[in-house]
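Trainee: Just the structure for this:
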Amino acid sequence: MTKDAFAEVMAIARQTVALEQVMGRLGWDQETQMPQGAAEQRGEEMAALEGVLHARRSDPRLGELLAEAVAPDPAAAAQLREVARAHARAVKVPGPLAQEIARVTSVAQGIWAEARAREDVAAFLPTLAEVVRLKREEGAALAQGGDAYDALADDYEPGLKGVDIAAMFGAMRPRLVTLRERILGAARQPRPLEGSFGADTQLRLARRLATVFGYDWSRGRMDIAVHPFSSGSGNDVRITTRVNEADPFNCFYSTIHEVGHAAYEQGVDPDYLLTPIGRGASMGVHESQSRICENQLGRSRAFTGWLYGEMRDRFGEFGAGTAEDFFATVNRVQPGFIRTEADEVHYNLHIMLRFDLERALISGALEVADLEAAWNDRFLTDFGVAVDRPSHGMLQDVHWSVGLFGYFPTYTLGNLYAGCLHRAMREDLPGLEDDLAQGDLSSATGWLREKVHRHGALYEPRELIAQAIGGEPSEGPLLDYLETKFGAIYGL
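Mentor: Take a look at the predicted model:
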């Protein structure tokens, strides 16, 4: 009976995961190919699919089967753990609410994009207020008397609480702020990149970079999006990037970042395909893969030396001086407005701002009507610069329009994990520097596949990272790395 119960749970789970992939593909299409006039219809389509998925996840028969099922091995136990987790969450949320969230957030994404393009906060506020209302309701249903924000964040990083996030930020902030102040006050200041870099040439080099970082083009594709993202798992994993002819780094490092996500999904053990553990362990672990590729590897002195040569071959002389000058320019520290373009020192300060604001929104301590002023005040305090337009402020990120409350902290958690993984990788791969200087990422990506990718969600997130690094993760390796790297660049 228990063996049959396990088999039946897995049959249900495989179909559910397949349907989730179909829904994800609709989301990819919405951001890359869908005609603007289809937004309302797409919202209804997404709501219909979410209704089917919610019914499957919350099915009482699935609960009965989970109570009977016995796992024959550790992988099977992990499968049951993930199905049970999804079932436990789904039964707490009314089906109509789940469908309404799917419909509203699908439509909201287009409204946000248009408001962002027009610099029109007022056009977005009513929709955002509706999203926040629905997410508060969902959080309350999930929390059942507990903290609604914690309940929402649990969907992205199981077990992580707001108090844990605040403690992590509290441990990181003093050293980050001190380093930032020392850098901005340094006599040595790298020059910004100047010139114009053709879009077609940028995209050709971006494709080359994706290949170098291990992206399998036979199971993926690259498109353009307002906000770069990666979508899918297994044998269909797609990436997007964006192009600014005045700033090729935006394209190149967005591409590398999304390839970090995509290579993780492509690297999961094929035996787990279309199962609950056949995907990344959590968004924190996912971000560790994108950030280690983008920053510790992609912005390293050795790799930027190789990239400098590649850019000269394609763009000719572009005023960067030497490879060492180029390395400093790539890693230039400036208190800019945009999170996705932020340097490594400022990036986590951007996340801290968003965490505090979204936590206040969900608790009701902050209302949507007051969000723009709260954002602008906080940004001026943290970065010393006044926000000049909404697309540089509260309209810059897609996350809140699509209901991703609790997601932002996983970016910093991913940075923390990446710092730990990078230290362990350097210890295991003494020849890594020489490989990076040749534009050869195979040893690094192979290490990540072995230590992280192949396991999918077999292990809980923190357990997976602890196994990979041989100890408990902490913020120390990341902060040490930042102080060493930027101390050398700025002569501190």
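
Trainee: From here on, just use CA atoms for contacts and neighbour counts.
Mentor: OK.

Trainee: Nearest residue to residue 53 in space, please, no chain neighbours.
Mentor: residue 16 (6.6 Å; Cα to Cα, 6 or more residues apart in numbering).

Trainee: That neighbour and residue 105, how far apart?
Mentor: 21 Å (Cα to Cα, to the nearest Å).

Trainee: Same question for residue 205.
Mentor: Residue 205 is 34 Å from residue 105, by Cα to Cα.

Trainee: circling back to that earlier point, might you report the residue contacts of the residue nearest to residue 53?
Mentor: 53, 56, 57 (Cα atoms under 8 Å, 6 or more residues apart in numbering).

Trainee: buried stuff in whatever helix or strand it lives in?
Mentor: For residue 16, the enclosing helix or strand under DSSP states H and E is helix 2-32. With burial defined by 16 or more other Cα atoms under 10 Å, the residues of helix 2-32 counted as buried are 5-10, 13-14, 16-17, 19-21, 23-28, 30-31.

Trainee: And stretch 175-191, by the same measure?
Mentor: Buried, per 16+ other Cα under 10 Å, within stretch 175-191: 175, 176, 177, 179, 180, 182, 183, 189, 190.

Trainee: Here is the second sequence; please produce its structure so I can put it next to the first one:
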Amino acid sequence: MSDLDALMEFQRTSEALSSVAERLGWDQETVMPRGAAEQRAEEMAAMEAVLHERRTDPRIGEWLDGAASEVEDEEDARMLELIGRDFRRQTRIPARLAMELARLTSLAQGIWAEARSTEDVASFIPTLSDILMLKREEAAALADGGDAYDALLDDYEPGASAESISRIFATLRPRLVQLRDDVMGAERQPKALDGQFPAETQLRLARQCATAFGYDWTRGRMDIAVHPFSSGRWQDSRITTRVVTSDPFNCIYSTIHEVGHSNYELGIDSDYAFTALGRGVSLGVHESQSRISENQIGRSRAFTGWLFDRMPDAFDGLNIDNADDFYASVNRVSPGYIRTESDEVQYNLHIMMRFDLERDLIAGRLDATDLEEAWNARFLKDFGVAVDKPSNGVLQDVHWSVGLFGYFPTYALGNVYAGCLNQSMQAALPELDAALAEGDATPAVEWLRENVHRHGSLVAPVPLIERATGTQVSAQPLLDYLEEKFGAIYAL
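Mentor: Down below sits the predicted model:
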């Protein structure tokens, strides 16, 4: 067996084990008995120990050296690049640290969920402090003298840096703030959807929306979670959603968002299964698929028209009379607390706040004990509203409880990528609105599959988007889209 073949066979088993570990995480967030948290933490730690040992196996370095001369095509070269990158990163992290992070973040999910449900920040802060201590240690090990936050960010968006993201945010912020001010001060204000909407009916309609986006139910399923997410790849990618009886848009658009993620994983070339190419190339690209599905497609006038036709019968009437007003209501801009429920105009402002806070946390400029106060002060400054309770503030997101520092900016990068992709997709699919008006989003999904999904991790994030669009990545298409869309809705 050649070095390349030996490496690929070894990697195949590691990928399979990683998928099993991911399934344990899905189970914990959906159907695991609450009393099993400590057992699951030990199971997750044991899996991480096995995976860390495999990822740092000295033979990987030897195989990489030997396989360099055996490369035959772009796919082989890219797999060696990705495996080598992961090997170098993993060998910098002590096994003890990897296990402890896996154990603690598994336990922390339940602690966070309980604290969120009881509005008790103090009960979560000691756990968050411990996670933060471990993440700072991990960042220092990975940075090897470089920027600690960039070292964590590189796990989610390879090639990005806090500096490059800050430049993008500096471009986005002035026009987003101006657009928000113009919208909030506009004479025309859309009516909010009002009423009580039964959970089972919401879930039935959400399933219809998932089907409209081509979700493959033979390779997926939908469950309820505190914080919606998707999980899995290859032949098994599952989605979750949540239900708020006063707000069916929460369930519907959470579902469409997660379908965007799963469609990406299920659309990757099947030949890449159990290889380093067999997953989304970055979190930013992943978010571009969920955000374009949720917003540019799912909140379009065409698709909301189809959705409106189903709402009155599903929910025994609505307080909104026509499809145009319904479209405006779906896209209504309001000063809410929750990132995942935010309108397109303000969403990136939520991300910018979290980006700054977590950079301060990793750098040691902010401690977990002071986080709630810092969060509330920043939220009041950025959104002009005082946080009323922790579940609407510092406890609303699951990310920090599971150690995902460096993850948040990828949401905004995803919006930027989605803006670029949408511009090209609309030009390539002049009949798309007609299909969406019939409840058929598959032309858009197929375009994304051809230009993004099927490549998996073969092409790096920025080159992938630039290949798909034929232009350089820029925030301009996103900003132009938002100003045109909301200018029309609010008659600016």
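
Trainee: Most neighbours among the contacts of residue 16 of the first structure, please name it.
Mentor: residue 57 (24 neighbours; other Cα atoms under 10 Å).

Trainee: Check the alignment and tell me where residue 37 of the second structure lands in the first structure.
Mentor: With TM-score structural alignment as the matching criterion, the partner of residue 37 of the second structure in the first structure is residue 39.

Trainee: in a helix, that's where that match is, yeah?
Mentor: Yes: when DSSP: H, G, I helix; E, B strand; the rest coil is applied, residue 39 of the first structure is found to be in a helix.

Trainee: Look at it and say how many residues are nearby.
Mentor: Neighbour tally, residue 39 of the first structure, other Cα under 10 Å: 19.

Trainee: Now do the same contact list for it.
Mentor: By Cα under 8 Å, 6+ apart, residue 39 of the first structure lies in contact with 30, 106, 107, 110.

Trainee: Mean deviation, stretch 409-423 of the second structure versus the first structure?
Mentor: Taken over the aligned residues, the distance from stretch 409-423 of the second structure to the first structure averages 0.2 Å (mean Cα distance after the TM-score superposition for the first structure).

Trainee: Quickly find the element holding the most centrally placed residue in the second structure.
Mentor: Centre of the second structure computed as the mean C-alpha position; nearest residue by Cα atoms, centre = their mean is residue 287, 4.8 Å away. Assessed by DSSP H and E, residue 287 of the second structure sits inside helix 283-291.

Trainee: Pull up the gap between residue 434 of the first structure and residue 303 of the first structure, please.
Mentor: 9 Å.

Trainee: In terms of packing, which of the two has more residues around it?
Mentor: When neighbours are counted by other Cα under 10 Å, residue 303 comes out ahead of the other of residue 434 of the first structure and residue 303, with 22 against 12.

Trainee: And the residue lying closest to residue 239 of the second structure once chain neighbours are set aside, how far from residue 113 of the second structure?
Mentor: Once flanking residues are discounted, residue 239 of the second structure sits nearest to residue 230: 4.4 Å by Cα to Cα, 6+ apart. Using Cα to Cα, residue 230 of the second structure is found at 18 Å from residue 113 of the second structure.
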